[in-house]
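Colleague: Requesting a structural model of the entry that follows:
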Amino acid sequence: MKIFPTKFSGRTPPAWRCLLSPSFSDHLSTLSLSLSNGMPFFRRLPFLRFLPLLSFPSLIPRPFSQAHTFPLQNPQSSPLLQIPPLELTKPSHGGVELQFVTVDRICRLVSQSFDDGDQKLRSFRLDVTAEQAVGAVALLAEREGSMVALSFFHWAIVRPEFRHFMRFYITVASSLVGRGNLEKAQEVMRCMVTSFSEIGKLKEAVEMLFDMRSQGLPVSVHTLNLVLRIAVESGSIAYAEQLFEEMPVNGVFPNTCSFKTMIAAYCREGRVADVEKLLRAMDVRGFRVDNATCTLIVEAFCKKGCFGWVFALFEKMSEMGLAPNVINYTALINGLCKKGSVKQAFQVLEEMVGKGLKPNVYTHTSLIDGLCKIGWTERAFRLFLKLVRSDSYKPNVQTYTAMIAGYCKENKLNRAEMLLARMSEQGLVPNTNTYTSLIDGHAKEGNLDRAYELMDRMKREGCLPNVCTYNAVIDGLCKKGRAPEAYMMLQEGLNQGLQLDKFTYTILISEHCKRGQTARALKLFGRMVGAGCQPDIHTYTTLISAFCKQKRMDETERLFERCLGLELVPTRQTYTSMIGGYCRVGKASSALRVFEKMIQNGCLADSVTYAALISGLCKECRLEEARALYESMLDKGLVPCEVSRITLAYEYCKRDKSDVAISVLERLEKKQWIRTANILIRKLSSEAKVDAACLFFNKLLDEHGNVDRITYTAFVNACYDNNRFSVASNLSERISKGTVGFCTENDVAVT
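Modeller: The predicted structure is shown next:
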């Protein structure tokens, strides 16, 4: 674009200086804008030979940053900062303008409407082009003052043809600056930021915001706070963070609102360390956190389990004269309940009441939900009844939902249904979570017909099922072996726009794994990742367990390494599946390495984990290592499962070390010992190991005095089959004398 020479100086004057200079303003009222061939024109005046191209001045250096945080494509001549040349109109032969709608006429109509009391220009019906709007607003500011110009400005920016026309905003702000009305000019710039953020051009608007400093409009902290808020709400946290950090460099110092906006952003992302850093900075400046921001902080820190820090924050707030309110305490109570620390939550409740604060329905709902989650539904129901009888608060939909979910979790579906009916009587409308809790409860119990009824009912009431609702039904169908029906249900949801989540995929992957269809499970896993749904540790554990059962340890190891690469934390089931898989293929040493890694990572092994290891070591004849693990398990207070007890004792008996086998079982409880002895006697008798069976049989008679009939029959038959008639005769004699009695299997079964 050419820069035309001017008679007045050797450089092109800025656009707004031309519009606002006194010499130009004197003649501006005589100008009228018209359109010819789609280009704006001014009527030629005798004193003008040339009209220069109107363009913004080159960007002046500013201390925003050494590298220009918000660079323009070409700082010397940016398309956003240029105004097309304004040419002069030529009068017709009769002296009549080619365009009937002139800037002057627009200004007269706007001024008339404003004087008539129509400050929002509701009666203004004239069609105005973008170029006319620019000329009119500058002329209005010069003739009628800031308020009339602003009235026209607000009328224009609600219209799409002006809302995203940056030169219009710049002209208005520059005109207001020229009249010394900086406050209204800042208001215009805030409108510009809001408008351009709607079309994804927040950064361009902010760049222009800083450029306006060269025209005498300093950057306002309130305007930058608006930019921060918009950036945070749109998810541009990194941009907001950069702008916040460079505020002092640009001569704008963050205020309380700036800090609170960034704290809210960090809380949303769970960046508690950054929140703590900002709070210290606020403390240094003497700023205080309000109760609303405190609630966000409490929720963020509770999700991370940093409850001690929250208590310290409450103390700090009290010292600063801003005591935590009911909402702050409720947020803490809710966080504690979600983490299962219900007892501590009630202690916080007592502290809250002791300070004269009265818990509301949300406080009680959090406590009810916490009690239900740990299985204390009866205590939760007592608290629920207290709320029902209260004159201040009544249970809301969330309270009923928490109670219904608690009963469904304990399979008390009749009580859950009763509460659903009670909700309707109270005029409360169940929401999606309410119905989903009930549907999940019935689906887990196999009551799929009732689950379908509830799903139809919620649709009739305008309550659309969500992905959790579909997951509950699909899981119930899969557990009932009705996988085709589950896929039909899934297709129905997809047709209605359902977005599958990681739980949906995990349910389907688990179903294929149970059927041994690992190839289809892997294909579904790939589709899950391709859809942008990140698998969690439970998804990986499902696949690892399936491959371990098929003794495909190479695939298992790859999945396990991938799991660790994603920084997922393996669970007890993950490690146990790996250990069991290695033991199945005769790699007990590899299983022991996984076990050691499990202990190092703080994951506690259970009796199933130990059983897998002991079984694997026994298969490889490493009995002493197996016994050491067995004793270690007992030392930790774990109860050995039946497989562990029998496997270890039997392996010693096979090697004619029956005395060692008896000593291994000595630390068991009486019922467990009797149960194990009976099974061992039957097994040893079936393998003609009469001496070992006799040792356990005599100890059983001596210490218990009763014998199971099945065990007795098996032992006596083994004695006759192996010509041990004297042993069978002695046993029969003891029974005939009444020193030994018979008992049923249930009498010795472990409960």
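
Colleague: okay, CA-based contacts and neighbour counts for the rest of this
Modeller: Fine.

Colleague: Pull out the buried residues from the helix or strand where Ser589 lies.
Modeller: Ser589 is part of helix 588-600 when elements are defined by DSSP states H and E. Using 16 or more other CA atoms under 10 Å as the test for burial, helix 588-600 gives Ala588, Ala591, Leu592, Val594, Phe595, Met598.

Colleague: Distance to Arg460 for those - can I get that in JSON lines?
Modeller: Conversion of those to JSON lines gives the following (distance: CA to CA, whole Å):
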{"residue": "Ala588", "distance to Arg460": "58"}
{"residue": "Ala591", "distance to Arg460": "54"}
{"residue": "Leu592", "distance to Arg460": "57"}
{"residue": "Val594", "distance to Arg460": "53"}
{"residue": "Phe595", "distance to Arg460": "53"}
{"residue": "Met598", "distance to Arg460": "50"}
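
Colleague: so after the strand or helix carrying Arg422, what's the next helix or strand?
Modeller: For Arg422, the element it lies in under DSSP H and E is helix 413-425. Counting by DSSP H and E, the next helix or strand C-terminal to helix 413-425 is helix 432-444.

Colleague: which strands and helices sit next to that following helix?
Modeller: Secondary-structure packing of helix 432-444 (3 or more CA pairs under 8 Å, 6 or more residues apart in numbering; DSSP states H and E): helix 397-409, helix 413-425, helix 448-460, helix 467-479.

Colleague: Leu500 versus Gln491, what's the distance?
Modeller: 11 Å (CA to CA, to the nearest Å).

Colleague: for Ala519, same thing?
Modeller: Counting by CA to CA, the gap from Ala519 to Leu500 is 20 Å.

Colleague: Then Cys743?
Modeller: 56 Å.

Colleague: more crowded one of those two?
Modeller: Between Cys743 and Leu500, Leu500 has the larger neighbour count (other CA atoms under 10 Å), namely 19 against 14.

Colleague: Could you say which helix or strand holds that one?
Modeller: Applying DSSP H and E, one finds Leu500 in no helix or strand.

Colleague: Proceed likewise with the subsequent sequence, for comparison:
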Amino acid sequence: VYAYTAMVSACASNGRYREAVAVFQKMEEVGCKPTLITYNVILSVYGKMSMPWIKVNELMDNMKNAGIAPDLYTYNTLISCCRRGLYEEAAQVFHEMKLAGFMPDKVTYNALLDVYGKSQRPKEAMEVLLDMELHGFAPSDVTYNSLISAYARNGLLEEAMEIKAQMIKKGIKPDVFTYTTLFSGFEKAGKDDCAIKVFEEMRSAGCKPNTCTFNALIKMHGNRRRFSEMMKTFEEMKNCDCCPDIVTWNSLIAVFGQNGMYTEVSGLFHEMKRAGFVPERDTFNTLISAYSRCGSFDHSMTVYKMMLEAKVSPDLSTYNAVLAALARGGLWEQSEKVLAEMKHAHCKPNELSYSCLLHAYANGNEVDRMVSFAQKVYSGEIQLHAVLFKTLVLVSSKTDLLVETERAFSEMKRRCYLLDITTLNAMLSIYGRRQIFDKADEILNFIKERQLTPTLTTYNTLMHMYSLSGLFERAEEFLKEIILKGLKPDIISYRTLINAYCRNGRLKDASRILSGMRDSGIMPDVVTYNTLVASYAANAMFLEAIAMVRCMIHQGCRPNRNTYNSIVDFYCKFNGLDEASMFINRLSKFDPHLTRNEELRLLERVKNECHR
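Modeller: Modelled structure (predicted):
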């Protein structure tokens, strides 16, 4: 038993958690009974592997059935196993521990604070601090860092800064974890200037960034699509003797996944494995999400199967990643089945699970189901959470339900929930689409007052709003502002202006924007080219329309049915049936991919126009 326990401990100490579990299982298979120390070590391993709570409970049942009573270390470790949002379970363990006659120590309180911090439960965290002080335990830097985490993760950044000030007053110096937690909180809220100030204060205080700090910087640059700065930070990290960890790789994969960069996601995964990292649950979860964001649902499900084959048990985050993948495709029926499967596996859905279901309803055009589920949230049947109200703002805005969007937004303000830039962008979007300028201005003023950093989505939304109202110059000013702010316009930025100019017959301006788009390194897609081709044809500018088709083919963008339909249809509209036929007969000379069937289809289209 001592040899096996030593092997389990050695594997755990070196981060080889799967091997530690394998040794423990082998120990049981050969009939060697684990001791209290063995169980405590493997329980700690389960916590680090984020094993599902049902597995942790099974281990505890086996321990008790073997006649081994838990000690204080066991209970403290059990609380630590609850770090991933299992705050109710942590409270239950804390209660059982006291019933068993154990008095909480400093480690117990800090572990419980850590759980509440990571579960975004600032109120409960503060109650633990008061109880801790009442029992004569002086808070340490670990205590304050957990408390700051609880407030920062919940978006209560002013309160988090106040706790940091209290920490300093008590003679406890903020460390790298304090600063990194605050930096991440401001970054998540979209307050980049405040985040950078925290980073500068950290360096001024002589506090050296660690791997977690660099990971937060990588995430900030990635979320703002500043990919070159992100990769520079990655290189700087290595130069500062901070070795990239699994979180670093997961963050990079997540960023490229969020931006639909499939090649980069796959490349990073292979590079990560070459660097000696074995994918664990978090990596599999990140990959499932990344591939689904790249539009590759099949790859997401392949990764899920790979995970199961590697005998890595799905946890709440895994199910949520699968639900998010289904939501993007609007597969609401499958989403409902996954939720049922979760409950069967004793994995309790959380606010993110229900958020994904709402997105699945919205993307699947199941508006009635979405509104019905929203009522469950408002009635309290589903546990109230800021994430759910934010989701209701997003999905209601997406489905153009103004009353429902404003109701969810008002509820967020009433409950003093964090109004981040994503939520405000959703409000701006629905007001912009409906041309409600006074309301849109209110949102813009709110963004400025709160010192939030506008994102590319903010600018694209404003461009769309002003282009719809015919204020093209104002819309184009936002394109220039995007570039001045160091953001990179995307295809939507340029397409918004091109569509606006084309709708109003300003084809020279549309062509100028197209040139700027290509000069910036963004290749127009078939939808962008088709907009210009159809606009030229609608204005009887057929030479220009055909020149645009030649241009798109030369740039490697293949025309589709709509490209040629618009030219043929407008030739016919302007009584140019012969010209339409001549155009079709010459098509094969500059479009090598044109099939004979496509030629015949277009000729039939002209023939049908003749008989009208």
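
Colleague: Quick check: TM-score for this pair?
Modeller: Here the TM-score for the pair of chains, by TM-score structural alignment, normalised by the length of the second structure, is 0.57; 448 aligned residues with a CA RMSD of 5.2 Å.

Colleague: Downstream of the helix holding Ser589 of the first structure, the next helix or strand is which one?
Modeller: helix 607-619.

Colleague: Tell me the secondary structure at Asn411 of the first structure.
Modeller: coil (DSSP: H, G, I helix; E, B strand; the rest coil).

Colleague: which residue lines up with it in the second structure?
Modeller: Matched to the second structure by TM-score structural alignment, Asn411 of the first structure sits across from Phe297.

Colleague: residues contacting its match?
Modeller: Tyr291, Ala325, Leu326 (CA atoms under 8 Å, 6 or more residues apart in numbering).

Colleague: ok, now how distant is the closest residue to Ser9 of the second structure other than its chain neighbours from Ala91 of the second structure?
Modeller: Of all residues not flanking Ser9 of the second structure in the chain, Val41 sits nearest, at 6.4 Å (CA to CA, 6 or more residues apart in numbering). Distance, Val41 of the second structure to Ala91 of the second structure, using CA to CA: 22 Å.

Colleague: So for these two, which sits in the more crowded spot?
Modeller: Neighbour totals were compared for Val41 of the second structure and Ala91, and Val41 leads with 22 against 17 (other CA under 10 Å).

Colleague: Thr576 of the first structure matches what in the second structure?
Modeller: Using TM-score structural alignment, Thr576 of the first structure pairs with Asn460 in the second structure.

Colleague: Which helix or which strand is home to its match?
Modeller: helix 456-468.

Colleague: average distance between that helix and the first structure?
Modeller: Average distance, helix 456-468 of the second structure versus aligned residues of the first structure after superposition (mean CA distance after the TM-score superposition for the first structure): 3.3 Å.

Colleague: who does that helix touch, helix- and strand-wise?
Modeller: Partner elements for helix 456-468 of the second structure (3+ CA pairs under 8 Å, 6+ apart): helix 421-433, helix 472-484, helix 491-503.

Colleague: Same question for the first one: list its buried residues.
Modeller: By neighbour count, with 16+ other CA under 10 Å as the criterion, the buried positions of helix 421-433 of the second structure are 421-433.

Colleague: Strands along the first structure, start to end?
Modeller: 33-36, 39-42, 706-708, 741-743 (DSSP state E).

Colleague: give me the stretch of the second structure that the last one matches.
Modeller: Counterpart in the second structure of strand 741-743 of the first structure, with TM-score structural alignment as the criterion, is absent.

Colleague: contacts for that strand?
Modeller: Gly705, Asn706, Val707, Asp708, Arg709, Ile735.

Colleague: Tell me how far the most centrally placed residue in the second structure lies from Ile482 of the second structure.
Modeller: With distances taken as CA atoms, centre = their mean, Gln258 lies nearest the centre of the second structure, 6.6 Å away. Distance, Gln258 of the second structure to Ile482 of the second structure, by CA to CA: 20 Å.

Colleague: My guess is the residue nearest to the centre of the second structure contacts Ser292. True?
Modeller: No: Gln258 of the second structure lies out of contact with Ser292 (CA atoms under 8 Å); the separation is 9.1 Å.

Colleague: The spatially closest residue to Thr458 of the second structure that is not a sequence neighbour and Val403 of the second structure, how far apart?
Modeller: Nearest non-adjacent residue to Thr458 of the second structure, counting by CA to CA, 6+ apart: Asn425, 5.6 Å away. The gap separating Asn425 of the second structure from Val403 of the second structure is 17 Å, by CA to CA.

Colleague: Ok, Gly505 of the second structure next?
Modeller: 35 Å.

Colleague: more neighbours, the two?
Modeller: More neighbours surround Gly505 than the other of Gly505 of the second structure and Val403, with 15 against 11 (other CA under 10 Å).

Colleague: which residues does the residue found closest to that one once you drop the neighbours it is linked to in the chain contact?
Modeller: Among residues not flanking Gly505 of the second structure along the chain, Ser535 sits closest, at 7.4 Å (CA to CA, 6+ apart). By CA under 8 Å, 6+ apart, the contact list for Ser535 of the second structure reads Cys502, Arg503, Gly505, Leu507.
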